[in-house]
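Participant: Have a look at this prediction, sequence included:
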Amino acid sequence: MRIGVLGTGNMADALATHWVRAGHEVAVGGRDEPGAQRLAGRLGGGTRHGSLRMAAEFGEAVLAALPYGAGEDVARELHAALDGKVLLDCSNPVGPGFRLLTDGGPSAARRLAAAAPGAHVVKAFNLCHEDVWRMDPPAFDGRPLAVPVCGDDGAALALVSELVRNTGCEPVAGGGLERAGLLEATAALFIGLWVGEGADAQAIAPPLAYATGPGR
């Protein structure tokens, strides 16, 4: 598969590393093209580098590894190059005080979809720190990390599910793109618990067997 990566930061690096290992063709694009060249060199595997437009045109799937707000602007600028493609959003619109920056409006993923209406936007990979995605594989107590995936197009969801499995994780159907805001709100809650309170967010949910109450 050909994968375009928009951005040269930590999430771009962490996720693209798995996809290069899995044998996909990857192209990294950035406004800072020397930065894209450096990341491509670290990734190896014949990874290409160039502008944001080059990466968008290259990929069958395109990862938007960009800060909240910047992704929307870039998608609007490149919307023609993104038509018909899978556009994967891993952003978190979380600001000071762990506040959700969308503030009751459309989710970051829905804003991306509005900016590139011909693309099939899928939300995934937003619930963990980039260093978790660098693990090979991200597994805890012998259990692979589960990755919720939200989107409206079946073929796009299947493609992103493959990319999730390439990281050593298990995809979990999260519903349509209208539920992406719930993933973003969950990230804001978890980051606040982890960073603000030093709490184990995983401990707030009971095991699946108890999700509807103790058995009788």
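Facilitator: Perfect, thanks for sending it.

Participant: can we go C-alpha only for contacts and neighbour counts from here?
Facilitator: Fine.

Participant: In which helix or strand does the closest residue to residue 43 other than its chain neighbours reside?
Facilitator: Once flanking residues are discounted, residue 43 sits nearest to residue 17: 5.8 Å by CA to CA, 6 or more residues apart in numbering. Secondary structure from DSSP states H and E places residue 17 in helix 10-21.

Participant: now the helix or strand just after that helix against helix 10-21, angle please.
Facilitator: Downstream of helix 10-21, the first helix or strand assigned by DSSP H and E is strand 25-29. Relative orientation of strand 25-29 versus helix 10-21 (axes from the mean of the first three to the mean of the last three CA atoms, to 10 degrees): 160 degrees.

Participant: so where do the helices sit in this structure?
Facilitator: 10-21, 33-43, 52-58, 70-77, 79-82, 108-115, 130-133, 154-166, 180-191 (DSSP state H).

Participant: let's bring in a second one:
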Amino acid sequence: MAEVNRVAIVTGAGSGIGREVSLQLAGVGWRVALVGRTLGKLEAVAREIDSGERTLCIAADVGEPAAAGRIVAAATQRFGRVDALVNNAGHAPMKPFHQFSDSEIQGVFEVNVLGAIRLTREAWRNLADAKGRVVNVSSYSTIDPFAGLGVYSAAKAGLNLFARAIVNEGRGVLGFTVAPGAVETEMLRSIVPSSALPTNKTLAPADVARVIVACAIGQRDQDAGSVIAMPSP
């Protein structure tokens, strides 16, 4: 199948890593379903790609249980297939884990791991038909947890194992986990000021996206089931 016919769903596509992944996938001919909470941001990314013929914007919060089915239904109705799923959405409130309420813990897990599992479940038949790929965007904090990100790190760690579980299902779908360190994104700067972590100590979203895209389009199949660590400089 030509690359121009392939379809990816990318969550957290309105900014940062997700935006770069979407642009790079489109750059190699893929059609992209852009998923995020803010429609305006998704539409801005879509305009960078084309007039809308090769993109679909889906405003949704992957932390809501009902969102996964709606996202996959919209993507398949528009494009007819799903060849890759990039679970990039993240929610990283920063404070000591013992200060989290039950609802706050639940919210972190809903976005960072449960939403990814639900999306993969809903897209599974399409992914199996396409012998497709799932790329989970985890965090280097699952290897070396940052202070104040214990709950986030625990949630993202679930994605590391989930990639292996996808491979072990035996349906020909390959799962990957990319675990970057601090990446220069809006999410990072919402919790860590540049005075505490200068830009020269962070990764560029485009560099992380290149690894994710390589996994999604079949250039790193040898890494299926593993965690691809990308520590900060």
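Facilitator: Alright, I've got the coordinates. Nothing here was measured: the structure is a model prediction, and the numbers come from that model.

Participant: before we move on, the earlier item: what helices and strands are in contact with the helix holding residue 17 of the first structure?
Facilitator: strand 2-6, strand 25-29, helix 33-43, helix 130-133, helix 154-166 (3 or more CA pairs under 8 Å, 6 or more residues apart in numbering; DSSP states H and E).

Participant: repeat that for 10 Å
Facilitator: Contacting helix 10-21 of the first structure under the criterion 3 or more CA pairs under 10 Å, 6 or more residues apart in numbering; DSSP states H and E are the following elements: strand 2-6, strand 25-29, helix 33-43, strand 61-64, helix 130-133, helix 154-166.

Participant: What's the residue nearest to residue 43 of the first structure aligned with over in the second structure?
Facilitator: Alignment note (TM-score structural alignment): residue 17 of the first structure maps to residue 23 of the second structure.

Participant: Work out which residue lies at the spatial centre of the second structure.
Facilitator: Residue closest to the mean C-alpha point of the second structure, counted by CA atoms, centre = their mean, is residue 88 at 1.5 Å.

Participant: what does that one align to in the first structure?
Facilitator: By TM-score structural alignment, residue 88 of the second structure lines up with residue 65.

Participant: out of the helices and strands packed on helix 10-21 of the first structure, deepest packed?
Facilitator: Among these, strand 25-29 has the highest mean neighbour count (mean count of other CA atoms under 10 Å), at a mean of 28.

Participant: for it, the distance to its chain's centre please.
Facilitator: Computed by CA atoms, centre = their mean, to the nearest Å, the chain-centroid distance of strand 25-29 of the first structure equals 16 Å.

Participant: Over to stretch 74-83 of the second structure?
Facilitator: Counting by CA atoms, centre = their mean, stretch 74-83 of the second structure comes out at 18 Å from the chain centroid.

Participant: Quick check: end-to-end length of it?
Facilitator: 15 Å (CA to CA, to the nearest Å).

Participant: Could I get the buried residue list for it?
Facilitator: 75-76, 79, 81-83 (16 or more other CA atoms under 10 Å).

Participant: coming back round to it: switch the helices and strands packed on helix 10-21 of the first structure over to TSV; also include distance to residue 173 of the first structure.
Facilitator: Listed next are these as TSV, based on distance: least, CA to CA, whole Å:
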stretch	distance to residue 173 of the first structure
strand 2-6	22
strand 25-29	25
helix 33-43	29
strand 61-64	19
helix 130-133	19
helix 154-166	9
